[in-house]
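In: Quick one: sequence and predicted model below, then my questions.
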Amino acid sequence: MNLRGLVSVTGKPGLYKLIGQNKGGFVLETLDAAKLKSVVNLSTTKMATLEDITIYGEEEEIRLLDVFETIKTNSTELPDPKADGTTLRNFFREVAPGHDEDRVYSSDIKKVITWYNIIKELPLFDEEAPAPLV
């Protein structure tokens, strides 16, 4: 799974594709049909790549990519992100066993489901990630 160029921006809904950099910050493009472009200044905005995001675990953190891979390989049916907390929690117990139920909130689970729905059709989702530089 190669999701290196996809980012989440604090305070903005959805996901973005990192398409460049200029003096003002990073140039991002929305992943929705509108394909809107915007510049994000990192001194005022936080941004995280999907490859770097982890979920609180009881023993160790769980990589978001591992959760996405579990959903993909198990063909797990996704609940509606607006489902009740019990439904969301039961789903997350299947795809992220060992997550810390006290620190992972329903809003976090909703975000994971929403993000998966955004990226599941992207060709990047089926590509292998490049090998890390040594």
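Out: Great, that's in hand. Residues are numbered from 1 along each chain as shown.

In: CA only for contacts and neighbour counts going forward, please
Out: Will do.

In: Based on its surroundings, how many neighbours for the closest residue to residue 64 other than its chain neighbours?
Out: Closest residue to residue 64 apart from its sequence neighbours, by C-alpha to C-alpha, 6 or more residues apart in numbering: residue 54 at 5.3 Å. Other residues within reach of residue 54, judged by other C-alpha atoms under 10 Å, total 15.

In: Repeat that for residue 47.
Out: Look at residue 47: counted by other C-alpha under 10 Å, it has 16 neighbours.

In: Check residue 3 too.
Out: For residue 3, the neighbour count with other C-alpha under 10 Å is 22.

In: three-state assignment of it?
Out: Secondary structure assignment for residue 3 (DSSP: H, G, I helix; E, B strand; the rest coil): coil.

In: As a check, name the ranges of all strands in the protein.
Out: 6-9, 16-22, 25-30, 37-40, 47-49, 54-55, 62-63 (DSSP state E).

In: Use this one as the comparison:
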Amino acid sequence: MNVDKILAIAGKPGLYELKLQTRSGFLAESLLDGKKITVGMRSNVSLLSEISMYTYSEEKPLAEIMRAIAVKENEGPALSHKEDNAKLIAYFKEILPDYDEDRVYASDIKKVLNWYNILQAKGLVSKEEPKVANAEAIKEEVVKEVKEEAKAKKAPKKNKKEE
């Protein structure tokens, strides 16, 4: 699930996809109705990739929470955000059992479920892990390349006269 260009704009319902950056802000397209709007730099805008929720041990990125919902629902729609708070909280505990109940409110849960359902309707949710390069694998590859270069430099060079 790639939420790098998905925005939540304060005061505007739903989610938006970042389309184009301009000098005075940017152009975004609503995922609800497809309408394009211009958003100024003074607007309060959040990228979904930057949003996290509190748990008792750490802050959990929203993308991971969305992936957990996708796994639970087999990439289908989640519980409606219009259900009563007790039902929403029970549902959310199944998805994120260690969420911090003092700092995550029912309104936050409603927002996450609403956003998930918007993304799911557009086919933007996935239960697959994102393919992120493993830092250890990259390090091993770089070390291997450096060793090969060093080995090539140490190898005796043939004289042009010998050829």
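Out: All right, it came through fine. Keep in mind the model is a prediction, meaning the values are calculated, not measured.

In: rewinding a little: map the residue nearest to residue 64 of the first structure onto the second structure.
Out: Aligned counterpart of residue 54 of the first structure in the second structure: residue 52 (TM-score structural alignment).

In: Hmm, residue 66 and that match touching each other?
Out: No. Between residue 52 of the second structure and residue 66 there is no contact under C-alpha atoms under 8 Å: 11.0 Å.

In: on that earlier part again, now the strands of the first structure in CSV, with distance to residue 122 of the first structure?
Out: Below are the strands of the first structure laid out as CSV (distance: least, C-alpha to C-alpha, whole Å):
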stretch, distance to residue 122 of the first structure
strand 6-9, 11
strand 16-22, 11
strand 25-30, 13
strand 37-40, 18
strand 47-49, 16
strand 54-55, 21
strand 62-63, 20
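
In: since we're on the closest residue to residue 116 of the first structure other than its chain neighbours, how many residues are nearby?
Out: In this structure, residue 116 of the first structure finds its nearest non-sequential neighbour in residue 68, 6.7 Å apart by C-alpha to C-alpha, 6+ apart. Residue 68 of the first structure has 20 neighbours, counted by other C-alpha under 10 Å.

In: Relative to residue 46 of the first structure, how far out is residue 68 of the first structure?
Out: Per C-alpha to C-alpha, to the nearest Å, residue 68 of the first structure is found 22 Å from residue 46 of the first structure.

In: now swap in residue 126 of the first structure and tell me
Out: Remark: distance between residue 126 of the first structure and residue 46 of the first structure (C-alpha to C-alpha) = 27 Å.

In: if we can go back for a sec, between the strands of the first structure, which one is closest to residue 119 of the first structure.
Out: strand 6-9 (9.2 Å; C-alpha to C-alpha).

In: what ranges do the helices span in the second structure?
Out: Taking DSSP state H to define them, one finds helices in the second structure at 62-72, 85-95, 106-121, 135-154.

In: Dump these into TSV; add distance to residue 41 of the second structure as well.
Out: Putting the helices of the second structure into TSV (distance: least, C-alpha to C-alpha, whole Å) gives the following:
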stretch	distance to residue 41 of the second structure
helix 62-72	24
helix 85-95	34
helix 106-121	23
helix 135-154	35
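
In: Nearest to residue 22 of the second structure, out of the ones you listed?
Out: Using C-alpha to C-alpha, the nearest of the helices of the second structure to residue 22 of the second structure is helix 106-121, at 25.1 Å.

In: which secondary structure elements does that closest one contact?
Out: Judged by 3 or more C-alpha pairs under 8 Å, 6 or more residues apart in numbering; DSSP states H and E, helix 106-121 of the second structure is in contact with helix 62-72, helix 85-95.

In: ranking the ones you listed by burial, who's on top?
Out: helix 62-72 (a mean of 21; mean count of other C-alpha atoms under 10 Å).

In: so it corresponds to what in the first structure?
Out: Under TM-score structural alignment, the match for helix 62-72 of the second structure is residues 64-74.
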